[in-house]
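> missing the sequence, but the structure's below:
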């Protein structure tokens, strides 16, 4: 059965509501319930019911109807999930709720759920998670989740160290004599069986205490008839421990031969090894969140709010739509909005990949996380918080890391039935060997009792057959893959996209920052008179202190060539045109043709060369001193040294290659 909600207009009284319920209820298998106050119709019907028939029935009754399709999406952190069976259990109970479509990611320990608020409330989801025996946590920021995970890792490391400190001597004491290793004489099992047995018991207890969560979670899941991986560990180690305790009692009662049938080391080693695996798993989970944290750090923590009382610095999350903000040179844009006053150039490489800053003037759009490189501007906040473009990118990465690939969905189905099947197989194997030892004693190794060997077999099946590799490996691989992709500027939309990537037969590349370095470099110098070094020194000195990437490229090139860079007496940025500075008493202009025309500088001598460089995708900048043209410097985003090799390799693999760019066609053709 499914439930659907319709908005119904035109109902004015109880008779209208009754009329709607009556006409819809006549449809085969359909149950209708009308909420007059909310003007909604809730329909319960079999899967595959033709919903347009429902709408048509309401419309024939004289009302306007529209199916409500708006769903709310939430991510709920969940504590207490330790294996794939746990995640399958949570997913199962949530999907039983009306209108809920839930997907659990064990690697991130979160539930992604979509539901209709008219049918189900968020509190219902949390209640279902609690009823299943797990803890729905409050929604946390990436930083808060990171802090919680780091704390968990510290605790896990401490418990692991405790387990190893006691497990290693226990393992040596129990297994050392079997391979000829010496043990202290006062603990010799043949001469001092009581001491040996009690020492093994005392060494085991701290290990079990360190791994107490296996027993709480495992037996709790058994009580709820939803066994998980911890249930296997709890059953196996408890059986070995209780049998060994029985052996200690026999030793204390004078049956000293029982000291050779103790299995305390099995309990301790199993717990220690699984704790080691859990700790390594937690460390791998922690590393996968670094990409999202790096994206979040692009957004500034504070913003400068302009009020009637003056400027006020406030936390960026307190910015409301419509607020007027001041953005100074060198600061990052706090929210999405538009320029109100001022002119500047903004580095939008984190969004577009374009290395060249884009000039901004009143009315132009600004995006959170981008860098204001030049002048101060005031802006009006439009999209804030989770609505900014940067937040949407972060959400895309998080959703991709939380999505399930088709192979992961198959793994979850297998894991859901794996635990009870393994428990049944372990019980059958133990009973079979117990019976074999009773009727055919020769099949049991010498010196081992039938019940002891049967118990060993049962424990081996319970502990070794762990479904966590099946349920955890795929989501962890998706997390690592999408996380590393984000760090390298590759956003992977979903787990399914990642899984099907091996079928790719065509690739579309962005130009800037992908095929090219994404950093402008000086590519050509043309001099009217004199030498190139003098022109470069003049230009670099004028651009010293400039925040524009083109100016910084000139300064970097001068230093690379060993040309001295002085200090300009004055530097004025001219957005969209260039800069003006005073160098050794000369008025120096560096910029485009528009700047030269405004200052009546004749560029005819280098006009053809400038046009040729522009045709090649380079940015020509004229250099003039005291009104006379001195030369030309070209800057361009050069091709990465590895691009040719990488593209050639892709071609050899039979992949068709395409390039897209926001630059002009001349630059694209040149690349």
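Thanks, I have the structure now. Bear in mind that the values here come from a model prediction, so they are computed numbers and not experimental data.
> drop to CA atoms for contacts and neighbour counts, all remaining ones
OK.
> would you list every one of the helices in the stretch 1-150 of the chain?
14-25, 51-60, 84-95, 122-131, 142-175 (DSSP state H, counting those that start in this stretch).
> Most tightly packed of those helices?
Highest mean neighbour count of the helices of the stretch 1-150 of the chain: helix 84-95, a mean of 23 (counted as mean count of other CA atoms under 10 Å).
> Quick check, central residue of this structure?
residue 398 (4.3 Å; CA atoms, centre = their mean).
> Residue 434 and residue 456 touch, don't they?
No - look at residue 434 against residue 456 with CA atoms under 8 Å: they stay out of range, at 10.6 Å.
> Who has more neighbours out of the two?
residue 434 (22 against 19; other CA atoms under 10 Å).
> Contacts only, for that one.
For residue 434, the contacting residues are 450, 451, 453, 454, by CA atoms under 8 Å, 6 or more residues apart in numbering.
> closest one to residue 562 among the helices of the stretch 1-150 of the chain?
helix 142-175 (44.3 Å; CA to CA).
> what packs against the closest one?
Contact partners of helix 142-175 among helices and strands, from 3 or more CA pairs under 8 Å, 6 or more residues apart in numbering; DSSP states H and E: helix 193-210, helix 264-288, helix 290-296.
> what about residue 185, neighbour count?
Residues near residue 185, counting by other CA under 10 Å: 10.
> With mean neighbour count added, can I get the helices and strands packed on helix 142-175 in a markdown table?
Output for those, formatted as a markdown table (neighbours: other CA atoms under 10 Å):
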| stretch | mean neighbour count |
| --- | --- |
| helix 193-210 | 20 |
| helix 264-288 | 20 |
| helix 290-296 | 18 |
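> Pasting the second one now:
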């Protein structure tokens, strides 16, 4: 299939491809992700597949005329995993799945602790002589330990048995295989000891329970870490407007932003967020686009100018035609870029995946080799309560559970997710995990505008005045005997700007507040988009604006 696609592309033609974005559940480790990736690539019609363990997302490119999304989901389920389609660009399916996973892991961890803690105390208390003699040698104590260990083994740890079975049925091995083998060896060895079928009298029920509970604690912390890495996506999603005011069949109505269609006429009033991308057809205003461009000053908008969804309309009312909605909007593209960066594999992650793929089989081989060495070659233990078989078994279990590849399989993708997410929070969008990895070797950074490394918020640094500055009369003359000082000029300007939403006006008002100046009430306030503001203060008309405004007013 790949060869056929390549030939068609070399001939100068393209192939219409679809893309499925799936949330994958029940991935145990990066080995599972690689196994699922290979299974998807084997499906005829699939041209590319990427499965990320940390983000639990699968992106599959396919040819719709050959394979359907239902076929893709069927392959995922056959491989032993569950899938949810992330249908809407803003539908937070992933968040709900993560919250459910955290709740489930917390529940199982609590159940595990309830049974494991008393089991561990009884076992260690007996081993170290801390229990009363009558209790330590009671025949029923082993049965109590058995009763405490069984719920942990088959309820708290059932997921590992299921995962191990699915992995082995697909002729592979993952972390679940290690956990199931290690905990089961200790548990099932202890049952014949408890029944008196073996010469030793020491049971190891607590070993399997402690293994499962500690792994469950790690899974709970892992689930929380995965949830925290998607905070950047949540914050980006929170930027968009929840509803839009549109005109349909001559009527003005409020609808959810997801129901806005291309070609709809949208109305935005001052102080409201622009719901979707579009082109202004009526009205003038200034729009705060800092969330996209980093520029602190509002951008003037007039008929024919483009507006971007999630930006803030500051001054006048606008009427515009929606041109890009849903997945096509600028914000949706940004979210998609961040998701792709979080889900992409850096070169170091690909290396870690390759190591993880052979890690589990190698660990199992080493564990079996450890058992054989301790059973056949090491002298018998001096402790009468421990047989050669018991000691060899304990050492084999130790190798199985200590060599868990979770850290290696999770650390690299989590680092990429956290890095890409943190960058998005700070306004830096990363195209891929490889770009993030290579960023560590950057020696020179070139920045093209102010606001990139500064606060992005204007402030008054200096007040420059002409000598003998005085108010101007209505006829253009100067009022004699009324010279303005720096504080009076700032007070007048701030009095007018206190009703303005322009960042420069807010900076002037803040500076007056820092100096403790008392502002006067104003009347006749009026804002001219792209020019400035004017109002009457203490009986005087005060204009605050740019050179164009002052030139127009003479």
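Right, received. Where do you want to start? In this text the structure is predicted, and so the values were computed from the model without any measurement.
> re earlier: for the helices and strands packed on helix 142-175 of the first structure, give me CSV that also has distance to residue 357 of the first structure.
Output for those, formatted as CSV (distance: least, CA to CA, whole Å):
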stretch, distance to residue 357 of the first structure
helix 193-210, 56
helix 264-288, 31
helix 290-296, 20
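> Mind jotting down where the strands sit in the stretch 401-550 of the first structure?
506-510, 516-527 (DSSP state E, counting those that start in this stretch).
> Among those, which comes closest to residue 327 of the first structure?
Using CA to CA, the nearest of these to residue 327 of the first structure is strand 516-527, at 23.9 Å.
> how close does the equivalent of residue 137 of the first structure over in the second structure get to residue 56 of the second structure?
When the second structure is aligned by TM-score structural alignment, the residue opposite residue 137 of the first structure is residue 84. Applying CA to CA, to the nearest Å, the value for residue 84 of the second structure to residue 56 of the second structure is 11 Å.
> Between those two, which has more neighbouring residues?
A direct count of neighbours by other CA under 10 Å for residue 84 of the second structure and residue 56 places residue 56 higher, at 20 against 15.
> what does the more buried one align to in the first structure?
Residue 56 of the second structure maps onto residue 109 in the first structure, by TM-score structural alignment.
> which ones are touching its match?
77, 78, 79, 81.
> now, which of those residues lie within strands?
Among these, the members found in strands (DSSP state E) are 77, 78, 79.
> Need the counterpart of the first one in the second structure.
Under the alignment defined by TM-score structural alignment, residue 77 of the first structure is paired with residue 23 of the second structure.
> Could I have the buried ones of the contacts of residue 109 of the first structure as ChimeraX selection syntax?
To isolate the buried members of the contacts of residue 109 of the first structure in ChimeraX, using 16 or more other CA atoms under 10 Å:
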select :77,78,81
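> Now flag whichever of the contacts of residue 109 of the first structure is closest to residue 316 of the first structure.
Using CA to CA, the contacts of residue 109 of the first structure come closest to residue 316 of the first structure at residue 77, 24.6 Å.
> show me the contacts for residue 320 of the second structure.
Counting by CA under 8 Å, 6+ apart, residue 320 of the second structure has contacts 265, 266, 267, 278, 279, 280, 281, 282.
> Could you check what's spatially nearest to it, not counting adjacent residues?
Excluding its sequence neighbours, the residue lying closest to residue 320 of the second structure (CA to CA, 6 or more residues apart in numbering) is residue 280, at 4.1 Å.
> number of nearby residues for the aligned residue in the first structure for the one you found?
Matched by TM-score structural alignment, residue 280 of the second structure corresponds to residue 339 in the first structure. Per other CA under 10 Å, the neighbour tally for residue 339 of the first structure reads 23.
> Report the contact partners of residue 339 of the first structure.
360, 361, 362, 363, 364, 365, 366, 377, 378, 379, 380.
> what does residue 113 of the second structure give?
residue 213.
> Map it onto the first structure.
Per TM-score structural alignment, residue 113 of the second structure is aligned with residue 164.
> any idea how far its match lies from residue 173 of the first structure?
14 Å.
> Equivalent analysis for residue 364 of the first structure, please.
For residue 364 of the first structure, the distance to residue 173 of the first structure - CA to CA - is 75 Å.
> Kindly report the same for residue 243 of the first structure.
Residue 243 of the first structure is 18 Å from residue 173 of the first structure, where distance means CA to CA.
> Equivalent analysis for residue 196 of the first structure, please.
From residue 196 of the first structure to residue 173 of the first structure the distance is 8 Å (CA to CA).
> can you check residue 573 of the first structure too?
Applying CA to CA, the value for residue 573 of the first structure to residue 173 of the first structure is 78 Å.
> quick one on the thing from earlier: didn't the match of residue 77 of the first structure look like it was pressed against residue 83?
Yes - under the criterion of CA under 8 Å, residue 23 of the second structure makes contact with residue 83 at 5.5 Å.
> What's the local residue count around the residue lying closest to residue 112 of the first structure once chain neighbours are set aside?
In space, and not counting its chain neighbours, residue 112 of the first structure is closest to residue 75: 4.6 Å by CA to CA, 6+ apart. Residues near residue 75 of the first structure, counting by other CA under 10 Å, number 18.
> Over to residue 197 of the second structure?
Residue 197 of the second structure: 10 neighbours (other CA under 10 Å).
> pretty sure it is in a strand, no?
No - assignment of residue 197 of the second structure by DSSP: H, G, I helix; E, B strand; the rest coil gives coil, placing it outside any strand.
> returning to what we had before: just send the strands of the stretch 401-550 of the first structure back as TSV, with mean neighbour count too.
TSV is the format used below for the strands of the stretch 401-550 of the first structure (neighbours: other CA under 10 Å):
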stretch	mean neighbour count
strand 506-510	13
strand 516-527	19
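> Mind putting the ones you listed into CSV with distance to residue 20 of the first structure?
Listed next are these as CSV, based on distance: least, CA to CA, whole Å:
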stretch, distance to residue 20 of the first structure
strand 506-510, 53
strand 516-527, 63
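> Tabulate the helices of the stretch 1-150 of the first structure (a markdown table), appending distance to residue 493 of the first structure.
Formatted as a markdown table, these follow (distance: least, CA to CA, whole Å):
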| stretch | distance to residue 493 of the first structure |
| --- | --- |
| helix 14-25 | 41 |
| helix 51-60 | 31 |
| helix 84-95 | 22 |
| helix 122-131 | 26 |
| helix 142-175 | 19 |
